[in-house]
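> next comes the sequence, and after it the predicted model I'd like to discuss.
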Amino acid sequence: MTDRLKALADAGVSIWLDDLSRERIESGNLAELVKERSVVGVTTNPTIFAGAIADGERYDDQVKRLVADGADVDKVIFELTTEDVRNACDILKTVADGSPSDGRVSIEVEPDLANDTEGTIGSAEALWKAVDRSNALIKIPATKEGLPAITHAIAHGISVNVTLIFSLERYREVMDAYLTGLEQARDAGIELATIQSVASFFVSRVDTEVDSRLDKIGTDEATALKGKAAIANARLAYAAYQEVHSGERWQSLADSGARTQRPLWASTGVKNPDYPDTLYVTELVVDGTVNTMPEKTMDAFADHGEVTGDQVTGRVEESQKVLDGLEAVGVDFEDVLLTIEHEGVDKFKKSWTELVETVRGQMEKAGA
């Protein structure tokens, strides 16, 4: 086991791999990462699946069978991806059996439904039933329309990874949706301890947008704030998490067996080459969180990452000063968050289009 990754895990950070492919599953690579690199979870998205399917011959036989059976492209995507997630869940089962909250594998609802509550609910229910593993998580976007879908899923015992969270305001709405779902589940007699959830708070995209605006301003004061907004925003999100999960409403649910909706730091690969490649791991170390990272970031941390204790708790004032500083130099942070949320949903949908085109190409080859 890599010592630096073990040190990260020992600090209370659950290491989840932001990648999945049939090659990883069938070659034993995923099992090896679990054993040797402290990986205790997996997240996926349509872009990840598109890359895996385009590059992997291991999907060919299943595609041929499905095409021969008359399946359309949506059916093929559904079958390929749910099989991968099901098999990954089986690999992570030993982790899940020994942990109250890890050993989870996420799969996204159909992105075109991001602004369709009923459609999202239907997609979440279909994925949950098809994967049929208690350690699966269904990824639902934190759009306004996604919030009631989150509540519905939780209320019906479906574990959820809430994705595309950028703002503190939306994050509080997500936590409220989770607690409401738990309350409804309790009323329905569902055992709350069986329900899992994480809230995926996106990190690097915040700096990408903020830094671009700071560069346009160009003053020394603006330049000094580059690379600070994302971490400050995430630290404030963690403070909100602590607040909500220390209140009476939460305590009542906890007394009934509910588990916290852990913050998950997403988009932790560094996009600016001038920044340390482990920035969004090292600076967000805090007990009880998840960091889902691409393998490149994981490798970088294994090589030279540092764990120097809790980097998040008690840094509210410092973090707020960063956001106040942005406003002072002319960056409208609320507009930043609104912009990247809209971009996030657009990218979410484009990644689905990429997956559809990839699978359609594989289907055409299979039917040739």
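Noted; the coordinates are in hand.
> going forward, measure contacts and count neighbours with C-alpha atoms only.
OK.
> wait, what's in contact with L147?
173-174, 177 (Cα atoms under 8 Å, 6 or more residues apart in numbering).
> show me where the stretch 201-350 of the chain has strands.
262-266, 289-293 (DSSP state E, counting those that start in this stretch).
> name the element I138 belongs to?
strand 136-141 (DSSP states H and E).
> just the residues contacting that strand, thanks.
The contact list for strand 136-141 (Cα under 8 Å, 6+ apart) reads 85-86, 89, 104-109, 114, 120, 124, 127-128, 146, 149-150, 158-165, 196-197.
> which of those residues fall within helices?
The helices, defined by DSSP state H, take in 85-86, 89, 120, 124, 127-128, 146, 149-150 from these.
> who wins for most neighbours among those?
I150 (32 neighbours; other Cα atoms under 10 Å).
> ok, that one touching A177?
Yes: at 6.3 Å, I150 counts as touching A177 under the criterion of Cα atoms under 8 Å.
> residues near S252, how many?
12.
> repeat that for the one 3 residues further on.
The burial metric for D255, expressed as a neighbour count using other Cα under 10 Å, is 10.
> quick one: it from H304, how far?
Applying Cα to Cα, to the nearest Å, the value for D255 to H304 is 41 Å.
> could you do T120 as well?
41 Å.
> wait, E354 sits on T47?
Yes: when contacts are counted by Cα under 8 Å, E354 is listed as touching T47 (6.8 Å).
> when the two are compared, which one has more neighbours?
Shown here are E354 and T47; by other Cα under 10 Å, T47 has more neighbours (19 against 16).
> contacting residues for that one?
By Cα under 8 Å, 6+ apart, the contact set of T47 is 351-352, 354-355.
> for the stretch 51-200 of the chain, what spans make up the strands?
Going by DSSP E, counting those that start in this stretch, the stretch 51-200 of the chain shows strands at 104-108, 136-141, 160-165, 197-202.
> which of the contacts of L147 sits closest to M298?
Using Cα to Cα, V174 comes nearest to M298 of these, at 27.8 Å.
> by residue count, tell me the biggest helix in this structure.
Every helix in the chain considered (DSSP H), the longest is helix 333-366.
> could you say what helices and strands that one packs with?
Helix 333-366 is packed against helix 46-55, helix 60-68, helix 73-91, strand 160-165, helix 204-217, helix 316-329, with contacts defined by 3 or more Cα pairs under 8 Å, 6 or more residues apart in numbering; DSSP states H and E.
> check it against this one:
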Amino acid sequence: MKSITPQMQQRLDERKTKGNLRSLPSIQLPHNFTSNDYLGLARSQALGQMIANRLAELGAPAHGGTGSRLLSGNSDFAMALEQKLAGIFNAEAALVFGSGYQANLCLISSVAQKGDTIIYDQLSHVCLKEGAWLSKAQTFAFLHNDLEDLERRLKAAEGNKFVVVESVYSMDGDDAPLKEIATLCKRYEARLIIDEAHGTGVFGEGGNGLVCSLGLEHDFFARVYTFGKAMGVHGAAVVGSQELIDYLVNFGRPFIYTTAMPLHSLVAIEQAFNYLSKNQHLQAELRQRIALFLKQFPEETDMKRIQSNTAIQPIVAQGNERAKAMAKALQSKGFDVRPILAPTVREGEERLRICLHTYNTEEEINALCQILSQPL
């Protein structure tokens, strides 16, 4: 018997033909413009030492979650961390998850029932969409950041209404018009859910995200914060009312049937926020790097840069082969920039996704922009 079915082999062959077969990369280049470690916390030796010191202080084994939170995997430390996170994010309660994918999947698939309606931005991350599809609710996409289309969908929605957006969109790097979306949701009595994956750490006091920086936290039914990007560690949390958290503990299958995070991961989250609270200047440093890139990006070029004021700066390449060739040209000069191919983005919108970080030097950014000013 062959290891995979003929249908599986056919799908792989189709990917090869289209030039978008995925494989695990092994690139190690000196100039990193691809990771989500926007504030450099993942490489911070000072943060690493804080985590090690805290673990030594606790004097407990750091490996193994041992079971689900509802069995052997809960701890006083986990519950204290959740209280701390609720305070940071100006919420009543919080629930920790192993990843943002798991948190979004759990939240969205659990809260909507048959007869309800979920409306999500068409550029939402796949975990938000899959959470909607796994629910028994009707699901609809609205045009990206299009308030008129969202209102049209809300007018036609049935049952309990849920609107799902992101604060910063991972492929285009733009942010959502949150105040206007919140106003629409109030008007149509819809519950608003947001994924702050690329806003956590980068915005707000102590890294509490774009929603809190705008003072809109009370307009949201639920918010999801992830810690594997700007916070430099791992995991995520859903925040909201105590009743919402109680509901997820009882009905959120991806939470109930998953082994708890080990102590080391919980300590890393705690210390990452402690570190950022004492190094809030990192946010300003990141904004300086973004401003420099926008200033230096060549005005006369055949490349289309998607308008973004965040650390994510996409350049449309149009075509998988073109995107791969452009990335290879940059990599040959030591710049780690990766192509984003269809079907991750729509055909015709293949791109380079340039990510800026506090540790990118002025010389690196200037050199990258100089290369981009020439044909690739």
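That came through, no problem. Not measured: the values here are computed from a predicted model.
> and the TM-score between them?
The TM-score (TM-score structural alignment, normalised by the length of the first structure) is 0.34; 205 aligned residues with a Cα RMSD of 6.7 Å.
> follow-up on the earlier one: can you go through the contacts of T47 of the first structure and name the buried ones?
With burial judged by 16 or more other Cα atoms under 10 Å, the buried subset of these is 351-352, 354-355.
> wait, A31 of the first structure sits on D90?
No: checked against Cα under 8 Å, the pair A31 of the first structure and D90 is beyond contact range at 10.1 Å.
> where do the strands sit along the stretch 201-350 of the second structure?
Along the stretch 201-350 of the second structure, the segments classed as strands by DSSP E, counting those that start in this stretch run 222-226, 236-240, 304-305, 312-316, 335-336, 338-340.
> TSV for the ones you listed, including mean neighbour count and distance to A329 of the second structure?
Output for those, formatted as TSV (neighbours: other Cα atoms under 10 Å; distance: least, Cα to Cα, whole Å):
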stretch	mean neighbour count	distance to A329 of the second structure
strand 222-226	26	32
strand 236-240	25	36
strand 304-305	14	17
strand 312-316	23	14
strand 335-336	22	9
strand 338-340	24	11
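> go through these and name the closest to T117 of the second structure.
strand 222-226 (16.0 Å).
> follow-up on the earlier one: could I get the contacts of T47 of the first structure as JSON lines with distance to E295 of the first structure?
Below are the contacts of T47 of the first structure laid out as JSON lines (distance: Cα to Cα, whole Å):
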{"residue": "S351", "distance to E295 of the first structure": "19"}
{"residue": "W352", "distance to E295 of the first structure": "22"}
{"residue": "E354", "distance to E295 of the first structure": "21"}
{"residue": "L355", "distance to E295 of the first structure": "21"}
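> closest one of these to A68 of the first structure?
Of the contacts of T47 of the first structure, the one sitting nearest to A68 of the first structure (Cα to Cα) turns out to be L355, at 20.3 Å.
> tally of neighbours for the residue nearest to the closest one when sequence neighbours are not counted?
Of all residues not flanking L355 of the first structure in the chain, A50 sits nearest, at 4.6 Å (Cα to Cα, 6 or more residues apart in numbering). Neighbours of A50 of the first structure under the rule other Cα under 10 Å: 23.
> then E180 of the second structure?
Neighbours of E180 of the second structure (other Cα under 10 Å): 11.
> distance of it relative to R187 of the second structure?
11 Å.
> please apply the same query to A86 of the second structure.
27 Å.
> compare these two (neighbour count), which wins?
When neighbours are counted by other Cα under 10 Å, A86 of the second structure and R187 differ, and A86 comes out ahead with 20 against 11.
> and the more buried one, what element?
Counting by DSSP H and E, A86 of the second structure is found in helix 76-88.
> list the buried residues for that helix?
78, 81-86, 88.
> closest to R54 of the second structure among these?
Nearest to R54 of the second structure out of the buried residues of helix 76-88 of the second structure is L81 (Cα to Cα; 13.3 Å).
> list the contacts for the closest one?
Contacts of L81 of the second structure by Cα under 8 Å, 6+ apart are 266, 270.
> relative to V160 of the first structure, how far out is I138 of the first structure?
Distance from I138 of the first structure to V160 of the first structure, by Cα to Cα: 5 Å.
> how about D299 of the first structure?
From D299 of the first structure to V160 of the first structure the distance is 28 Å (Cα to Cα).
> again with E173 of the first structure
15 Å.
> more crowded one of the two?
V160 (27 against 16).
> surely the more buried one touches G181?
No: the criterion here is Cα under 8 Å, and V160 of the first structure misses it with G181 at 10.8 Å.
> all the helices of the second structure, residue numbers only.
Using DSSP H, helices in the second structure cover 6-18, 45-58, 76-88, 100-111, 126-134, 147-156, 178-187, 209-213, 242-251, 253-256, 263-278, 281-296, 320-331, 362-372.
> okay, buried residues for the last one please.
To tie it back to what came earlier, the one meant is helix 362-372 of the second structure. Residues 364-366, 368-369, 371-372 are the ones in helix 362-372 of the second structure that count as buried (16+ other Cα under 10 Å).
> what's the angle between that helix and helix 320-331?
140 degrees (axes from the mean of the first three to the mean of the last three Cα atoms, to 10 degrees).
> which elements pack onto helix 362-372 of the second structure?
By 3+ Cα pairs under 8 Å, 6+ apart, helix 362-372 of the second structure packs against helix 281-296.
> tell me which residues of the helix it packs on are tucked away?
Buried residues in helix 281-296 of the second structure (16+ other Cα under 10 Å): 282-283, 286-287, 289-290, 293-294, 296.
> for G100 of the second structure, see how far away the residue nearest to F251 of the second structure when sequence neighbours are not counted is.
Leaving aside its chain neighbours, F251 of the second structure sits nearest to S110 (6.5 Å; criterion: Cα to Cα, 6+ apart). Per Cα to Cα, S110 of the second structure is found 15 Å from G100 of the second structure.
> who has more neighbours out of these two?
Taking other Cα under 10 Å, S110 of the second structure and G100 do not tie; G100 has more neighbours (25 against 21).
> and the more buried one, how far is that from V224 of the second structure?
From G100 of the second structure across to V224 of the second structure, the span is 7 Å (Cα to Cα).
> which parts of the stretch 151-300 of the first structure are helices?
Assigned by DSSP state H, counting those that start in this stretch, the stretch 151-300 of the first structure shows helices spanning 168-187, 204-217, 220-223, 229-244, 248-255, 279-282, 295-304.
> minimum distance to V13 of the first structure: which of those has it?
Across those, closest to V13 of the first structure is helix 279-282 (Cα to Cα), at 9.3 Å.
> just how off-centre is that closest one within its chain?
16 Å (Cα atoms, centre = their mean, to the nearest Å).
> need the contact list for the nearest residue in space to N233 of the first structure that is not next to it in sequence.
Of all residues not flanking N233 of the first structure in the chain, S319 sits nearest, at 7.0 Å (Cα to Cα, 6+ apart). S319 of the first structure makes contact with 231-233, 235-236, according to Cα under 8 Å, 6+ apart.
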